[in-house]
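1. fold the stuff below for me.
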Amino acid sequence: MTVTTPSKRMASLAVINYEALANNDPAEIQKLVQACQTTGMFYLDLRGPRTQTIVEDVPALFRTGQHFFNLPQDSPEKIESLREGMERGYHVGKGFEYYEIPRDSYHLSDWSLPATFIPQATPITRTITTFHTAIQTILTHLSTSLHLPPSTIPELTSLPGTPSDTALKLVYKPPIHDAGTVIHPWHTDFGLATLLWYDEETTQVPAYDESGRQTGEPLTVPVVEGAVLVNVADELAGRSGGVLRSTVHRVVAPPGEKRVRNGVIYLVRPDKV
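-> Below you'll find the predicted structure:
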């Protein structure tokens, strides 16, 4: 497993092998539970027979997203994709753009992709399916290991089109931020879990002293080849009675020259039932 060369204090996170989880390996399940109870963040290695296609699909989505985001702001695709007052669709933020595809509407074929994304419909479908299957495997093992009642995580038995805010988000950040600039300050995520696949070191977590107090210097989360970064979010931590930890983290511009950054994020949100 290749990790980018450290240039600062780096976080040391567990690497969980998805294939082992899917095969109900007791040691890997225990490693997953420990990671979710302590740091609340870990890498999920997807380089296995069940999930290998995502390793090729995500770079293709990066390229397609970059083509879309580089269209003029007044292009028909962007104008028609804008959504006011909701996360779904195309949005322009301060220093970033994103396009969010809702899992429920997409599975019901009620969501129209912009023309640029249509050739990637199959990889998009595979990516949503792979991420969701992976997170359901994770949630199943956490629920069983922690003896949570079935009603704690109803999302485990819901159908793909069940209404929710779960979505796949393609993120584009233009080369405007100097290295180390804080883009999103310290926060925890809403929802059950977040899966982040970035091509740069952009995530940081706090460092803590022996008494559990946060120290001044953050730890940078390195990029791990073939793995998606997973973190427990607020809703899941709450449903576990605080046994699972919702990760505090922030987003900063990576080291080196200003350059384009791409990301694919899968936001796992509660079902609306």
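2. going forward, measure contacts between C-alpha atoms and count neighbours the same way
-> Will do.
3. thought residue 47 was touching residue 226?
-> Yes - taking CA atoms under 8 Å as the definition, residue 47 is a contact partner of residue 226 at 5.7 Å.
4. tell me which residues in the helix ranked longest in the chain are buried?
-> Identified as the longest helix of the chain according to DSSP state H is helix 121-145. Within helix 121-145, the residues that count as buried by 16 or more other CA atoms under 10 Å are 123-124, 126-132, 134-143.
5. after that helix, next one along is what?
-> strand 167-173 (DSSP states H and E).
6. any residues touching the very next helix or strand once past that next one, and which ones?
-> Later in the chain than strand 167-173, the nearest helix or strand by DSSP H and E is strand 182-187. Residues outside strand 182-187 that contact it (CA atoms under 8 Å, 6 or more residues apart in numbering) are 248-253.
7. dump those into CSV; add distance to residue 197 and neighbour count as well.
-> Shown next, in CSV, are the contacts of strand 182-187 (distance: CA to CA, whole Å; neighbours: other CA atoms under 10 Å):
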residue, distance to residue 197, neighbour count
248, 18, 19
249, 15, 21
250, 15, 19
251, 13, 19
252, 15, 19
253, 15, 24
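8. tell me the helices and strands packed up against whatever helix or strand residue 196 lives in.
-> Assigned by DSSP H and E, residue 196 falls within strand 193-198. If you count contacts as 3 or more CA pairs under 8 Å, 6 or more residues apart in numbering; DSSP states H and E, strand 193-198 packs onto strand 227-232, strand 261-268.
9. residues contacting the shortest one, please?
-> With contacts defined as CA under 8 Å, 6+ apart, strand 227-232 is touched by 36, 40-47, 189, 192-197, 244-247.
10. now intersect the residues you listed with the strands, please.
-> 41-45, 193-197 (DSSP state E).
11. filter those residues down to the buried ones, ChimeraX style.
-> The following ChimeraX line selects those of the ones in strands among the contacts of strand 227-232 that are buried, judged by 16+ other CA under 10 Å:
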select :41,42,43,44,45,193,194,195,196,197
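12. to check against the first, give me the structure of this:
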Amino acid sequence: MAISTEIPQTVQWQGKKVPVYPMETIDFSRLLSQEPAELERLVRCCQDEGYFYLDLQNIDGRRMLDDQQETLKLMHRFFESPLEAKNEFGLVSPHLGYEPVGSRTGVLANTKDGYEMIKVSRDEIQKSSPHIPAVIKNSPDIKVLENAIAGSNIVTKAILSGLSTGLGLTGASRFENSHRNDRPSTSTLAMMHYIPSDPAKDHNIGHQKHTDISSLTLLFSEQWGLQIRPPGAREFGFVEPRPGTAVVNVGDSLRFASGHTMQSCIHRVVPLDPLEHRYSIAYFLRAENATMFTDSEGRHITAGQWHDEKFFAFTSPPELQALAPSSMILGGMTEEDDEVAPVAAAPAPVTVNGLKETAVGA
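-> Sure, this is the predicted structure:
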């Protein structure tokens, strides 16, 4: 499946028209049924582009959409709490705990990130007393988190299984056999709140460009802000939020496990509406910590080691990021020459298909 050259719409951002890139849609119900044509499309999406929409509107996927709405309610309660309540345990480990705004590098030069995040790992939620701030540790909230993590794990495992079958993998070589539920991993549910920010004057802006550490990322967001850079593209473009769907992208671990035949999706998050609070939910399915693969530097490395090294790079200042292997932040993916977007003096109106909108989001 070649990269589409058709750009059906654009969005005005930072004084220029930015493309809204098209995405293939995979039907979750057909994926569960292992329909050959759907599996073929799934494999092509992962090998050619590294991302796709997952349609969850059928009866098999609707529960995940319900879980998303319940998780959003929990997130509003959590992020509206005082900082000391949110930061009760701090960052327990790279895949568990709270990160305040400004913990990482921002999307624009000389900025820090513009989001706060609470992470709950799959391994942790199964413990009798998980390290979760008390403000969301009551019984109803625990059940919301359990449902969201369990449902996301089922969905991403179904995708892995479909990829294994579509590629003709058997036995121990199937991808899901390095993602077993009873083995330690850093699989994590991350809930993110992006604060209102204006690139023309603020110093906490978005989420820097990167590829994910994960094998697969299952992302829910009802609001604009996610940008991707398809293989061979010269610029970032927006992803349209579509009701009833999640965005799925390939991460580094699956790229490595596939012998570097799958594309790890380069993406970032920018503030489209400078007055908007933006919320997103991401489940990162990651390989068992002891899984061995060969990274883009030719090193034989475990999934756990890759996770820790890349997390350190993520949270390091730009001068330390520059000392990391060139393949670390982008997982070995290459880019054409960057086009640096100018910083607009004032927020520009959002335009979709030529129509000005006063607000962008679902």
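13. that older thread, so where is the strand holding residue 196 of the first structure in the second structure?
-> Aligned using TM-score structural alignment, strand 193-198 of the first structure spans residues 216-221 in the second structure.
14. what comes into contact with the matching stretch?
-> 68, 152, 156, 241, 245-251, 254, 279-286.
15. what separation do you get for residue 150 of the first structure and residue 33 of the first structure?
-> 18 Å (CA to CA, to the nearest Å).
16. between those two, point out the one with more neighbours.
-> residue 33 (19 against 13; other CA atoms under 10 Å).
17. once you drop chain neighbours, what's closest to the more buried one?
-> residue 142 (6.2 Å; CA to CA, 6 or more residues apart in numbering).
18. what do we get in the second structure for the one you found?
-> Under TM-score structural alignment, residue 142 of the first structure pairs with residue 163 in the second structure.
19. quick one: residues contacting its match.
-> Residue 163 of the second structure sits in contact with 39, 42-43, 175, where contact means CA under 8 Å, 6+ apart.
20. what is the nearest of the residues you listed to residue 19 of the second structure?
-> Closest to residue 19 of the second structure out of those is residue 42 (23.7 Å), distances taken as CA to CA.
21. re earlier: okay, the angle between the strand holding residue 196 of the first structure and strand 167-173?
-> 40 degrees (axes from the mean of the first three to the mean of the last three CA atoms, to 10 degrees).
22. could you check the angle strand 193-198 of the first structure makes with strand 227-232?
-> 150 degrees.
23. mean shift of the helix or strand just after strand 193-198 of the first structure relative to the second structure?
-> Using DSSP H and E, the next helix or strand after strand 193-198 of the first structure towards the C-terminus is strand 203-205. Superposed on the second structure, strand 203-205 of the first structure shows a mean distance to its aligned partners of 1.5 Å (mean CA distance after the TM-score superposition for the first structure).
24. and strand 203-205 of the first structure, how far out from the chain middle?
-> Strand 203-205 of the first structure has its C-alpha centroid displaced from the chain centroid by 13 Å (CA atoms, centre = their mean, to the nearest Å).
25. and that strand, what does it pack against?
-> strand 219-220, strand 249-252.
26. nearest to residue 7 of the first structure, out of those strands?
-> Taking those one by one with CA to CA, strand 219-220 is closest: 9.2 Å.
27. residue in the first structure paired with residue 75 of the second structure?
-> With TM-score structural alignment as the criterion, residue 75 of the second structure matches residue 65.
28. so what does the one helix or strand its match maps to touch, helix or strand wise?
-> Using DSSP H and E, the element containing residue 65 of the first structure is helix 53-69. On a contact count with 3+ CA pairs under 8 Å, 6+ apart, helix 53-69 of the first structure meets helix 121-145, strand 167-173, strand 261-268.
29. redo the ones you listed as TSV? Include distance to residue 22 of the first structure.
-> Putting those into TSV (distance: least, CA to CA, whole Å) gives the following:
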stretch	distance to residue 22 of the first structure
helix 121-145	7
strand 167-173	22
strand 261-268	19
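30. to residue 207 of the first structure, which of these lies closest?
-> Checked against CA to CA, the stretch from these lying closest is strand 261-268, at 24.2 Å.
31. now do the closest one and strand 227-232, the angle between them.
-> Going by the same axes, to 10 degrees, strand 261-268 of the first structure makes 50 degrees with strand 227-232.
32. residues contacting strand 261-268 of the first structure, please?
-> 58, 62, 66, 128, 131, 165-175, 191-200.
33. what stretch of the first structure does stretch 256-270 of the second structure fall on?
-> Going by TM-score structural alignment: stretch 256-270 of the second structure matches residues 238-252.
34. how long is that stretch end to end?
-> First residue to last in stretch 238-252 of the first structure (CA to CA) measures 27 Å.
35. which residues sit against that stretch?
-> In contact with stretch 238-252 of the first structure (CA under 8 Å, 6+ apart) are residues 36-41, 148, 152-153, 179-189, 202-206, 231-234, 236-237.
36. joint contacts of residue 47 and residue 226 of the first structure?
-> Joint contacts of residue 47 of the first structure and residue 226 (CA under 8 Å, 6+ apart) are residue 55.
37. give me the three-state assignment for residue 18 of the second structure.
-> Look at residue 18 of the second structure: counting by DSSP: H, G, I helix; E, B strand; the rest coil, its state is strand.
38. any idea how far it is from residue 222 of the second structure?
-> Counting by CA to CA, the gap from residue 18 of the second structure to residue 222 of the second structure is 19 Å.
39. picking that back up, from the contacts of stretch 238-252 of the first structure, keep the buried residues only.
-> Counted by 16+ other CA under 10 Å, those give 36-37, 39-41, 153, 182, 188-189, 202-206, 231-234, 236-237 as buried.
40. coming back round to it: please identify which of the helices and strands packed on strand 193-198 of the first structure is closest to residue 80 of the first structure.
-> Nearest of those (CA to CA): strand 261-268, 21.6 Å.
41. give me the mean distance between that closest one and the second structure.
-> Strand 261-268 of the first structure sits 0.7 Å off on average (mean CA distance after the TM-score superposition for the first structure).
42. what angle do that strand and helix 53-69 make?
-> 120 degrees.
43. just how off-centre is strand 261-268 of the first structure within its chain?
-> On CA atoms, centre = their mean, the centre of strand 261-268 of the first structure falls 5 Å from the chain's centre.
44. and what of stretch 262-273 of the first structure?
-> For stretch 262-273 of the first structure, the distance to the chain centre is 8 Å (CA atoms, centre = their mean).
45. so which bits of it are buried?
-> Buried-residue list, stretch 262-273 of the first structure, by 16+ other CA under 10 Å: 262-271.
46. go on, stretch 306-317 of the second structure?
-> Here stretch 306-317 of the second structure shows 306-308, 310-314, 316-317 as buried, counting by 16+ other CA under 10 Å.
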